[in-house]
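# Quick one, what's the 3D model for this:
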Amino acid sequence: MARTHQTEAPPREQWTGQIGFIISAIGSAVGLGNIWRFPGVAYENGGGAFLIPYLVALVTAGIPILFLDYAIGHRFRGAAPTALRRLGAPRARWLESLGWFQVAIAFVIGLYYTAVIAWALSYFVFSFDLRWGDDPGGFLQDEYLQRGDPGLSLQFVPGVLIPLAAVWIATIVVLAAGVAKGVQRANLIALPVLFVAFLVLVVRALFLDGAAEGLNALFTPDWAALANPNVWIAAYSQIFFSLSIAFGIMITYASYRRRRSNLTTPGLVVAFANSSFELLAGIGVFATLGFFAFQQGVAVAELEGLTGVGLSFVTFPAIVSQMPGGAIFGCLFFGSLTLAGFTSLISLLQVVSAAVQEKFGLSRPGAALWVGIVSAALSVLFFSTTTGLLALDVVDQWANNIGIVASAVLMCVLIIWVLRRGPELRAHLNAVSTFAVGRIWILLVGLVAPVVLGYMLVSRIVTLIVDGYEDLPGWYLAVFGWGTIVFIVLAAIVVTTLRWSRSPDDFAPWPPLERDTRASEKGASS
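The predicted model follows:
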C-alpha cells in the first residue's frame, strides 16, 4: 500500500504538557516592553484612569486576537505560512504570503531585539562597579554605544559586539534543542528566575524614600483623559504589542499542542499574567522614580526619560548610583531585563526557524543554524556599530507600528470577512476548550479589532509621512524606516513563490471536533 504524505512526515514536535505551553507563552509575552514601556504609557495617559481603557482593550482586542492565533495554529498545525496556507486552501493558498509577512516581521524584530538584550547584559556587568559614573547619559551615548551620525557605519563597537555574539550563540543552542528540550526548558528556567528577581526589586523599591510619591504619580487618576481618543488608542497599542499577537508567535506555539488541548483557558492565563507583570513593573518603576525625584528635590512630573531606552539605560543607572545597595539593585534590574528579553527573543526566532524548516525541509538543528547565522550576521552589521542606536530606533518604529498592525488588520479582515472562516475557528476553540467563546468573539475579531487597529495604522502612517520621526533626515527614514516595510513585503512575496520541498499538506489539519466536555477537561490537564 502506498504511504501517504502524512505517514511519511516525521511526528510534529509538542510541548510536554499544558504547563510548558503556558510558561513558554507567558515568556514570549513578558518582554522588554512590559518593563520599559507600560509604566510610562500609563503615566502619560491618565495614570490610574488608564487602567479602564487598558482592560477594555484587553477584553475586546487582545484576548480575541490571541484566541484567533491559537485557533489557527492548533487547527492547521503549522508555523504561520503553513497554517495560513492550509486555512486558505484550496482557493486561497495565497494566504501563505500573509504568513511570510508575519515571519519577516519577526525576523526583523529579532535583529534589533538581540542588540537591546546585549546592552542589558553589558549593564548587568557594569552594575557591579557602577561603571557609568556620574553621567549615565554620556556614558551610554559616547563611551558604550559610541553613537555616530545617521548613516550606515562599519565601525563596530566591541562592547556591544561581544555580548551580542553571546546572545546569538545562546539563542541558536536553544532553538536547535527543539520545542520541549530547548524553548520550553529555557522558559521554565528563565521565567521563575525573572519573576523572583523582579519581585525582590519591587519590594526593595517600595521601601525607598519617596516611593509613595512615585506611586501616587502613577495611579492618581486623571478622569478627563478618558475623553481623549488618543488615550484609548494608546491602551489598544500597549495591549496589542505586549501580547505577542498577530505576527506568527502564538500561531506557531499553538501548533505544538496536542489534539485535545484546552486553548481558551490557557489563553486567559497568559493574557492576565502578562498584564499582571505590567502592573508589577509599573509599581516597581514608579516607586524607584519617586525615590529619584525625592533625591533631586523635584516632582516626578519634572523627570525625563520615563520610557524606553532612556528609562532603562540612563534614568535607572542614575537612580542606582544614588541608592543604598545600588549595585545589587542594578544587577536585579538589568538581569530581569535580560531574561525578559531573551524569553521573548527565542519566541521570535522560533517563528522564523519553524517556517523555514517546514518550507525547505530542513532538520530542526539545520533550520536553527541557518536562521541564527544569517540573523546574527545582519544583527552585527546593523546594530553593533556606532550608528546602531539610531537604526534600532527607526526600524522598531516602522516594524511595530506599521508592520505588526497591518498584519493584524489583514488577518482579521481576510479570515473573518473574505474567507468567512470565523465560525469554523470558533467551533474548533469550543470543541477542545473548557471556556467556550460565543458569537461575539467573531464580532470582536472581525469588526472591533480591525476598526481600532486600522485607525491606529492610518493615523501612524500619516504622522510619519507628514511629521517624520525624531528630526532625522528624510533619506534616513526612507532607507531604514520605509525600507524596512519594503523588505518585509518583498520577502513575503519572494519566499511565497519558492517551491515547497515537501507537500505543505503533511501534518494535515486536525479533522473538525465535536464538542466533548470530558475530552476538553482531559485536555485541560494534558
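# contacts and neighbour counts: CA atoms only from here.
OK.
# quick one: the helices in the stretch 201-350 of the chain?
For the stretch 201-350 of the chain, the helices defined by DSSP state H, counting those that start in this stretch occupy 211-219, 229-242, 249-254, 264-296, 308-310, 316-322, 326-360.
# Run the chain-centre distance for the fourth one.
Taking CA atoms, centre = their mean, to the nearest Å, one finds the center of helix 264-296 at 16 Å from the center of the full chain.
# list the helices and strands it packs on?
Applying 3 or more CA pairs under 8 Å, 6 or more residues apart in numbering; DSSP states H and E, one finds that helix 264-296 contacts helix 18-29, helix 32-36, helix 38-44, helix 63-76, helix 185-206, helix 211-219, helix 316-322.
# okay, the ones you listed, which one's buried deepest?
helix 63-76 (a mean of 26; mean count of other CA atoms under 10 Å).
# Which SSE is immediately downstream of that helix?
Per DSSP states H and E, the first helix or strand lying C-terminal to helix 63-76 is helix 80-88.
# could you dump the helices of the stretch 201-350 of the chain to a markdown table with distance to Leu201?
Output for the helices of the stretch 201-350 of the chain, formatted as a markdown table (distance: least, CA to CA, whole Å):
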| stretch | distance to Leu201 |
| --- | --- |
| helix 211-219 | 13 |
| helix 229-242 | 21 |
| helix 249-254 | 29 |
| helix 264-296 | 7 |
| helix 308-310 | 19 |
| helix 316-322 | 12 |
| helix 326-360 | 6 |
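# For these, state which one has the densest average packing.
The most buried one of the helices of the stretch 201-350 of the chain (mean count of other CA under 10 Å) is helix 249-254, showing a mean of 30.
# Output the contacting helices and strands for that helix.
Helix 249-254 is packed against helix 18-29, helix 63-76, helix 80-88, helix 326-360, with contacts defined by 3+ CA pairs under 8 Å, 6+ apart.
# And for that helix, what's in contact with it?
Applying CA atoms under 8 Å, 6 or more residues apart in numbering, the external contacts of helix 249-254 come out as 21, 25, 66, 69-74, 77-80, 83, 244, 347-348, 350-351, 354.
# Now show me the structure for the sequence below, then we'll compare the two:
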Amino acid sequence: MSTTAGGSTQQESEEQGRRGAFSSRRVFILAAIGSAVGLGNIWRFPYVAYENGGGAFVVPYLVALLTAGIPFLLLDYAIGHRHRGSAPLSFARLRRGTEGLGWWQVGICFLIAIYYAAVIAWALRYTFFSLDEAWGDDPEGFFFGEFLQAGDIRVTADVVPGVLVPLLIVWLAVLAIMALGVQRGIGATSLIFIPVLVLAFTALVVRALFLPGAGEGLDALFTPDWSALGSASVWAAAFGQIFFSLSIGFGIMITYASYVGRREDMIGSGLVVGFSNSGFELLAGIGVFAALGFMAQAGGVGVSEVASDGIGLAFVAFPAIISEAPAGALIGVLFFGSLVIAGITSLVSVIEVVISAVRDKLDTGRLTATLGVVVPAAVLSLVLFSTTSGIYVLDVVDHFVNQYGILVVALISMLVVAWVLRALTGLGDHLNVHGRPRIGAGWRILTSLVAPAGLAVVLFFALRDDLRAPYEDYPDWLLLVFGWLLVVALPLVGFLLARLPWRAGTHLDGAPPGSDPAAPLHATEGGSR
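Sure, this is the predicted structure:
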C-alpha cells in the first residue's frame, strides 16, 4: 500500500482529510481544555470542596485525579487516537460487539447538549442583566418568577420569550461553529475563547479578592477539616468531581483524540489537560468564595449561610453579590461572560461527538451532518427548555443523565476494555510510541481496578440517595419520565443503532491500516487537507 511522505498510508490520509483534524497539538490541548472547563468547574467544584473537608478535600481530590481521572483520560485518548474514529467507530474497531457502547455515549451527549444550551442562554441574558442589575432587590424571585416564569411543577407549552431568544442565539452560534469543521470551527473557537476565558476569570478573581470579607470566604473554603478524610462519601465526592469535570467516559475525548496527528504526544497532552482543568477549578474556588465572603459580611451572617452551588450560586447568590459590591456591573459581566464562554466550548465538544458519529456511520458531508444533528437538537431544546416548565425538566434530566448515564457507561466501557477485550496493553503501547512519560503496568492497574472501583463507589452513594428520597422531592411522574426512563432508553437505543450497517469501505474489527504502534502514522501536513 502506498504511503505519503509523512509516513501515513494513502487510505489513512484520505480518511483523515474526510473527517478533519486539529492543525497542531496546541489546538487539540486548548480544545480538550475547553471541553473539560465548563459550568461545573465554576459552580460545582467550590461548593463540593467546601462541603467535603475544605482544604483537606485537596487530598482525595488529587488522589482521584492521579489514580482515576488522568488514567481514564489517557484510556479515552488511546482508543480514539489508535482507532481514528468517533466513539461508535472506535469501539467497533476494538471489537464489533462493543459498538453499542459508543452509541450509548452519543445518546448521552445529545441529551446533554439540548439542556446545556439552555443554561448558557440564561448566562448570556444575565450578562446583560448585570449592567443595570435587572433583578432588583430579590434575585431569587426575579430568576424563578419574572425571568423563567416557573410556576407549578408540570410540563407546559407556555413559551418564555426572554429565554427563547437567547437560546436561539446560542444554537445559531453553535451551528456556525460546527459547520466550519474541526479546525476552522472547534479549533479556532478554542484558540480564541480559552485565553479570553482565563483572562476574564482571572480578572474576576482579582476583583473579588479585594472585596471586604474576601478573607473570611477563603478561610471557610481552605480551612481543613481533616476528620472528613475518614468519610467514604468525601472520597466519593472527589472521584465524582474528577469524572464530571474532565469530560471523560462519554465519547468527547475519544472523538477529539481521533483528530490528532499520529506522532503527537498524547500522554503529555493528557497531563496538561488534567492539571489545567484542576488549576482552573482552584481558581474558580478562590474567586467564588472570596465573593461569598463579601456577601456574608454584607449580610451579617456566616459564609455557610450564603454558600451554595449550581444554579442557585450562579443566578441567585452572584446577582446578590453584584448588587452589593463596588463595581458590581464589572463583576457581573466577567462572571456571566465566563459562564457563556466556558459553556460554549463545552457544548461544541458534546455536539461534536454526535456529528462525528453520524458522519462516520452514514458517510455524510460536514454540513449535512451538522444540520442533521444541530437542527433537531435545537428544536428539542427550544421546545423543552424555553417554556415555564423548562427549569424542572432540565434539573431532572441533568441529574439522571450525569449520575446514571455518564457514570454507568464509563464504568461498563472501562471494565469491557480492561477485562473482556483485554486491550489495555495494546492501547498503552500505542500511547508509548510518542508519549512521555511512558506508561506501563501501573497505568493498567489504575485503569482496570482503581478507576472502576472509584466509579462504583460514586454510583453506590448516588443510587442510595435517590432510593431513600425522591430527588428534590419532585413528583414521581416527572422523575420517571425525564429520569429513570431516559436512563433505561439510552443503552437500548445505543445497541439498536449499532445494528445499522456502516458505510461501504469502513474498516472494522481492529485498528485501521497504519495503526500498529511499531509503524505509527501521522496526519498529513497541517493535520488536515
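# so which of the helices of the stretch 201-350 of the first structure gets nearest Leu419 of the first structure?
Across the helices of the stretch 201-350 of the first structure, Leu419 of the first structure has its closest neighbour in helix 249-254 (18.0 Å, CA to CA).
# against the second structure, where does the closest one fall?
Using TM-score structural alignment, helix 249-254 of the first structure corresponds to residues 252-257 of the second structure.
# Compare that stretch with the first structure and give me the mean distance after superposition.
The superposed stretch 252-257 of the second structure is, by mean CA distance after the TM-score superposition for the first structure, a mean 0.3 Å from where its aligned residues fall in the first structure.
# Quickly note the distance from the residue nearest to the spatial centre of the second structure to Val396 of the second structure.
Centroid-nearest residue in the second structure: Ser247, 4.1 Å away (criterion: CA atoms, centre = their mean). From Ser247 of the second structure over to Val396 of the second structure the distance is 20 Å, taken as CA to CA, to the nearest Å.
# now the helices: where do they sit in the stretch 351-500 of the second structure?
366-385, 390-401, 407-415, 424-434, 441-445, 451-468, 476-479, 485-497.
# any chance of the ones you listed in CSV, with mean neighbour count and distance to Thr345 of the second structure too?
What follows is these, written out as CSV (neighbours: other CA atoms under 10 Å; distance: least, CA to CA, whole Å):
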stretch, mean neighbour count, distance to Thr345 of the second structure
helix 366-385, 19, 15
helix 390-401, 21, 18
helix 407-415, 20, 22
helix 424-434, 20, 26
helix 441-445, 15, 29
helix 451-468, 16, 26
helix 476-479, 15, 29
helix 485-497, 17, 24
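# Name the nearest residue to the aligned partner of Gly446 of the first structure in the second structure, sequence neighbours excluded.
Counting by TM-score structural alignment, Gly446 of the first structure corresponds to Ser448 in the second structure. Distances taken as CA to CA, 6 or more residues apart in numbering place Ala418 nearest to Ser448 of the second structure, at 5.5 Å, with adjacent residues excluded.
# Now do the same for Gly428 of the second structure: its match in the first structure.
In the first structure, Gly428 of the second structure lines up with Arg426, judged by TM-score structural alignment.
# Also Phe45 of the second structure?
The alignment partner of Phe45 of the second structure in the first structure, by TM-score structural alignment, is Phe38.
# Leaving out sequence neighbours, find the closest residue to its match.
Closest to Phe38 of the first structure by CA to CA, 6+ apart is Glu278, at 6.3 Å.
# Next up, the contacts around the residue in the first structure that Leu167 of the second structure lines up against.
Counting by TM-score structural alignment, Leu167 of the second structure corresponds to Leu164 in the first structure. By CA under 8 Å, 6+ apart, the contact list for Leu164 of the first structure reads 114-115, 117-118, 380, 384.
# and the residues you listed as JSON lines, adding distance to Pro450 of the first structure?
Output for those, formatted as JSON lines (distance: CA to CA, whole Å):
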{"residue": "Thr114", "distance to Pro450 of the first structure": "30"}
{"residue": "Ala115", "distance to Pro450 of the first structure": "32"}
{"residue": "Ile117", "distance to Pro450 of the first structure": "32"}
{"residue": "Ala118", "distance to Pro450 of the first structure": "35"}
{"residue": "Val380", "distance to Pro450 of the first structure": "36"}
{"residue": "Ser384", "distance to Pro450 of the first structure": "37"}
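# Would you point out the most distant pair within the residues you listed?
Greatest spatial distance in the contacts of Leu164 of the first structure: Ile117 and Val380, 13.1 Å, computed using CA to CA.
# pretty sure the match of Gly428 of the second structure is touching Val437, no?
Yes: taking CA atoms under 8 Å as the definition, Arg426 of the first structure is a contact partner of Val437 at 6.9 Å.
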